[in-house]
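Colleague: sequence? don't have it. structure:
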């Protein structure tokens, strides 16, 4: 019988759902496990926007420490919260099939409420894109887990708040007044779950690797290399979406000024090499090919965005966020 794997997770309802999803997948492959919940700094400090905290990987750092200390065997993350450079000694073992990528507006539960003069979000990406489309609106800061944010919306005078559709779906929360924001670029890797393990634990890596979904790994890899190429952190107002359509990658990405007035966006199509389409060769070698291709495309798209005006926006952003 396989050794009981310890799965590290944040202790919010959504994070626990994600960890249980990984636990169920491992069980199907014959690997028993138990959950080890921890509380991150990002879950403890809720009265400040994320960008003001100045901590890289604020939702992942505690799990990184536990993983490197051997207190857990693997960590489950919402991949959009994970820094593009993993800590030394930690590697990505699997990306699960990606969930819904869109953001949604949850309107105040008031009959006939169709206005949105005051909207809440803790995300600079969502704020910038919202203000670009609705420059006359006011944005209020909103932090906390999904249930906490929904309750804050209900208790406030706001007209609505922005959420990731994937989180609401996973918790089976279906607000009555909901609008899909299909015009809003999602965060890089939004809707994707990633499992990290220690680099010196090859047996755990092989066990977890059974959960990997290569099409999702490719798409989120492109988006994360795009983010890394722009030198933008997880909280920067940067959006990206890579999709596979037949033998092509369809990519949309962009960087926004904090007020949404300035933007540099691109739309690209790239042919997928035949060897990646066919998946010939050992799984690990094939995965390395996928990551190498993701790196090439993500960095290429980042350069195109910077040359199209993104460099000036990024410089302004760095100056503003460093103050």
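Modeller: Perfect, I can see it now. Since the model is a prediction, treat every value here as computed from it, not as a measurement.

Colleague: Please make it C-alpha for all contacts and neighbour counts, starting now.
Modeller: Fine.

Colleague: Identify the residue nearest residue 237 in space, chain neighbours excluded?
Modeller: Spatial nearest neighbour of residue 237, excluding adjacent residues (CA to CA, 6 or more residues apart in numbering): residue 125 at 3.6 Å.

Colleague: Would you double-check that that neighbour falls in a strand?
Modeller: No - secondary structure of residue 125 (DSSP: H, G, I helix; E, B strand; the rest coil): helix, not part of a strand.

Colleague: Tell me how far it lies from residue 291.
Modeller: To residue 291, residue 125 is 26 Å away according to CA to CA, to the nearest Å.

Colleague: for this protein, what spans make up the strands?
Modeller: Using DSSP state E, the strands of the chain run over 5-10, 33-38, 74-78, 90-95, 103-107, 118-120, 138-140, 160-164, 178-181, 193-198, 238-245, 248-256, 263-271.

Colleague: tilt between the last one and strand 238-245?
Modeller: In this case it means strand 263-271. Orientation check (axes from the mean of the first three to the mean of the last three CA atoms, to 10 degrees): strand 263-271 against strand 238-245 gives 20 degrees.

Colleague: Would you mind listing the outside residues contacting strand 263-271?
Modeller: Identification of contacts with strand 263-271 by CA atoms under 8 Å, 6 or more residues apart in numbering yields 247-257, 301, 304-306, 308-310, 313.

Colleague: List buried residues within those.
Modeller: Among those, the ones that count as buried by 16 or more other CA atoms under 10 Å are 249-257, 301, 304-306, 310, 313.

Colleague: coming back round to it: residue 125 and residue 291: who's more crowded?
Modeller: Taking other CA atoms under 10 Å, residue 125 and residue 291 do not tie; residue 125 has more neighbours (25 against 20).

Colleague: Got another one to weigh against that:
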């Protein structure tokens, strides 16, 4: 039976680029597809920091509902936006080959780095890591899709703003001058695209299985396992990166206090064949080294702000 696969996506330029990448890949395999753009609550409300919504998955919930109500068949997400627990009835169908994982700083000159400065980001993880390295700086909230954030940076007197390199590269907006933040640990699954489908939809799941990139899947699952074990459903300043070199997996992860004054980190190497539950084990080490108390402190701080 021939079926047109309806692809749900947010309607930002980056989200549409990602959805079209999946569309083209599926069509190259002989499938018929159709794009269905949907606006998320995270795109509509731009005057509140993300953590104040009090829920994870603010960018993915609208697409989850569209899938469960049969408006779309599959959804394409930036994997770092996807909660570690998917809604009942929705499953991971494919992780596309991962792009650049790094964060970069778009700036108006770097003289400020040794003195006072103002950096914009809507991410608690980026904020905490920036303040850990530059405690004399101020960090202000920056929300919206990539294009909106670039415009806000241009219109304000901030010294710079932090972006994921992959997002800017995908829509050809990465400028010639930027600073590579190679010391900043990215968000778990940063640079990866996830496609989800209904658990019962064997047709779409089979079609998407051909797009799965196994090495990327292994790495992002370890990072997300680390995140899930640490956070317990709370938005927290957590970074994680797993990289496979030959048969060895190199992992680094960290938990920060919101103000960046506290940092608990871990770095380990292991054979890929031994990597089952590795993210969980690394997170448990952090929790035992003071992470449990730090997570309580973070939850309390965010509850007060919310």
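Modeller: Yep, that arrived. Keep in mind that this is a model prediction, so the values were computed, not measured.

Colleague: circling back: quick one, which of the strands of the first structure is nearest to residue 49 of the first structure?
Modeller: Among these, the nearest to residue 49 of the first structure by CA to CA is strand 138-140 (10.0 Å).

Colleague: And the closest one, what does it pack against?
Modeller: Where contact means 3 or more CA pairs under 8 Å, 6 or more residues apart in numbering; DSSP states H and E, strand 138-140 of the first structure is packed against strand 118-120.

Colleague: Tell me how many other residues crowd the residue nearest to residue 179 of the first structure when sequence neighbours are not counted.
Modeller: Leaving aside its chain neighbours, residue 179 of the first structure sits nearest to residue 105 (5.0 Å; criterion: CA to CA, 6+ apart). The local packing of residue 105 of the first structure (other CA under 10 Å) involves 22 other residues.

Colleague: quick one: furthest residue from the center of the second structure?
Modeller: Centroid-distance maximum for the second structure: residue 1 at 35.8 Å, with CA atoms, centre = their mean.

Colleague: Please report the distance of it from residue 205 of the second structure.
Modeller: On the measure of CA to CA, residue 1 of the second structure and residue 205 of the second structure end up 15 Å apart.

Colleague: List of residues touching stretch 166-174 of the first structure?
Modeller: Stretch 166-174 of the first structure is touched from outside by 13-14, 17, 99-102, 146, 191, with contacts defined as CA under 8 Å, 6+ apart.

Colleague: Now tabulate those in a markdown table and tack on neighbour count and distance to residue 231 of the first structure.
Modeller: As requested, the contacts of stretch 166-174 of the first structure are arranged in a markdown table below (neighbours: other CA atoms under 10 Å; distance: CA to CA, whole Å):
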| residue | neighbour count | distance to residue 231 of the first structure |
| --- | --- | --- |
| 13 | 15 | 31 |
| 14 | 21 | 28 |
| 17 | 16 | 31 |
| 99 | 17 | 26 |
| 100 | 14 | 26 |
| 101 | 20 | 22 |
| 102 | 19 | 23 |
| 146 | 18 | 28 |
| 191 | 23 | 22 |
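
Colleague: So which of those sit within helices?
Modeller: Applying DSSP state H to these, the entries found in helices are 13-14, 17, 146.

Colleague: Can you list the buried residues in stretch 65-85 of the first structure?
Modeller: 66-68, 72-84.

Colleague: Contacts made by it with the rest, please.
Modeller: 5-9, 15, 18-19, 22, 36, 56-57, 59-60, 63-64, 89-90, 187-198, 204, 224-225, 227-228, 233-234.

Colleague: ok, 7 Å please
Modeller: 5-9, 19, 56-57, 59-60, 63, 187-190, 192-198, 224, 228, 233-234 (CA atoms under 7 Å, 6 or more residues apart in numbering).

Colleague: what distance separates that stretch from the centre of its chain?
Modeller: 14 Å (CA atoms, centre = their mean, to the nearest Å).

Colleague: re the thing from before, farthest pair in the ones in helices among the contacts of stretch 166-174 of the first structure?
Modeller: Within those, 17 and 146 form the most distant pair, 12.3 Å apart (CA to CA).
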